[in-house]
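Asker: with the input below, show me the fold.
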Amino acid sequence: MDVTLTAGRNWTDPACPVARTVDLVGDRWSLLIIRDAMDGAATFTEFLERLQIARNILTDRLRRLVDHGILDRSATGGRRHTYQLTEAGKDLFTTVVALRQWGERHAFAPHETHSVLVDPQGRPVPVLRIRGEDGSPITADTSHVRRAT
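Answerer: Predicted coordinates:
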């Protein structure tokens, strides 16, 4: 991200990457806009129809995501624009998949139907697992944060 976008911001916890990420994309609508952009939505109307969001909220979130370098906006004629994920936006794919998979495990009753993310061959995306350089699993119980000094 461009340093000018971060300069002078009031961060929740300036030294924490999780807090900064949540400050940038952590509200419900921003994450759902990012999710839908990953699923092909590109115009204001497409986001509006998919999300059933108030126009003013959508306008605000799209502007913020563009300002934060998550989406690019391109004019398509007149007042119409399309939105595309930037490299920073595409980098959120793993985060969105992790949220999705957590939701599949913890936000649905057993056997309750839900959408499924699939690979190019139509197979469900495997469960994400964090592994160390040696291939061993890393969990909340086996990792810790080294604080900035």
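Asker: can we go C-alpha only for contacts and neighbour counts from here?
Answerer: OK.
Asker: can you pull the contacts of Cys71?
Answerer: No Cys there; residue 71 is Leu. Each residue near Leu71 by Cα atoms under 8 Å, 6 or more residues apart in numbering is listed here: Leu62, Leu65, Tyr83, Gln84, Leu85, Thr86, Gly89.
Asker: here is a second sequence; please produce its structure as well for comparison:
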Amino acid sequence: MQRTSFDDMRCPIARSLERVGEWWSILILRDAFLGVTRFDDFQSSLGIAPNMLTRRLRALTDAGLLERLRYSEKPPRYEYVLTPRGRDFRPVLLALMAWGNRHFATEGPAMQLIDERTGEVVEPMMVDAKTGEPIDRARHAMHAGPAADERIRSRVNTYRQRRAQQRATSTNSSQ
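Answerer: So this is what the prediction gives:
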């Protein structure tokens, strides 16, 4: 069965998944953030088949998240380094790590974010870049953007109607 492409969808989540939605891609990016750059090191770290790793590295390079740089002429060898677009994926990885630690690490966290000045464990959270205020469900809601097509507008309007109903129900039950 042929995989559906999300490239033509206006949804930024779908378009992002087109680039990184396959689990090997996210694990390759994780390893790149940990300093892995060479094919053999990715393969060793991940236990991934060479043909799959080749496809994933090519896709991440084509998507502009990694750059392929030659480090040896004979034989020709390449390393893969994060681009600015790839480095912008870091908050997504940190959010996945925090979510995984919170909900699925029954034995305790295997990776943590540490403040290297204080040595304290850091709990990542999303904040509004303008105000510095934490993003939370009560205060912030998704809206259709200027480039939204009818499908996105419909999806977001349905979400907003449900949200309004939930708020009305919670207000009525608390009175």
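Asker: TM-score of the superposition?
Answerer: TM-score for the superposed chains, counting by TM-score structural alignment, normalised by the length of the first structure: 0.82, backed by 140 aligned residues with a Cα RMSD of 2.2 Å.
Asker: which of the contacts of Leu71 of the first structure fall within helices?
Answerer: Among the contacts of Leu71 of the first structure, the members found in helices (DSSP state H) are Leu62, Leu65, Gly89.
Asker: quick one: map Glu87 of the first structure onto the second structure.
Answerer: Using TM-score structural alignment, the partner of Glu87 of the first structure in the second structure is Pro84.
Asker: drop anything exposed from the ones in helices among the contacts of Leu71 of the first structure.
Answerer: For those, burial is judged from neighbour counts taken by 16 or more other Cα atoms under 10 Å, and it is met by Leu62, Leu65, Gly89.
Asker: closest to Asp39 of the first structure out of those?
Answerer: Minimum distance to Asp39 of the first structure across these is 12.6 Å, recorded for Gly89 (Cα to Cα).
Asker: where in the first structure does the helix or strand hosting Ala32 of the second structure fall?
Answerer: Per DSSP states H and E: Ala32 of the second structure is located in helix 23-33. Across the first structure, the stretch matching helix 23-33 of the second structure (TM-score structural alignment) is residues 28-38.
Asker: returning to that earlier point: mind putting the buried ones among the ones in helices among the contacts of Leu71 of the first structure into CSV with distance to Thr21 of the first structure?
Answerer: Formatted as CSV, those follow (distance: Cα to Cα, whole Å):
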residue, distance to Thr21 of the first structure
Leu62, 16
Leu65, 12
Gly89, 12
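Asker: let me see the contact set for the residue mapped onto Leu117 of the first structure from the second structure.
Answerer: Taking TM-score structural alignment, Leu117 of the first structure has Leu113 as its aligned residue in the second structure. Leu113 of the second structure makes contact with Leu94, Val121, Val122, Glu123, Pro124, according to Cα under 8 Å, 6+ apart.
Asker: and Leu113 of the second structure, how far is that from Val92 of the second structure?
Answerer: Note on Leu113 of the second structure: its distance to Val92 of the second structure, by Cα to Cα, to the nearest Å, is 13 Å.
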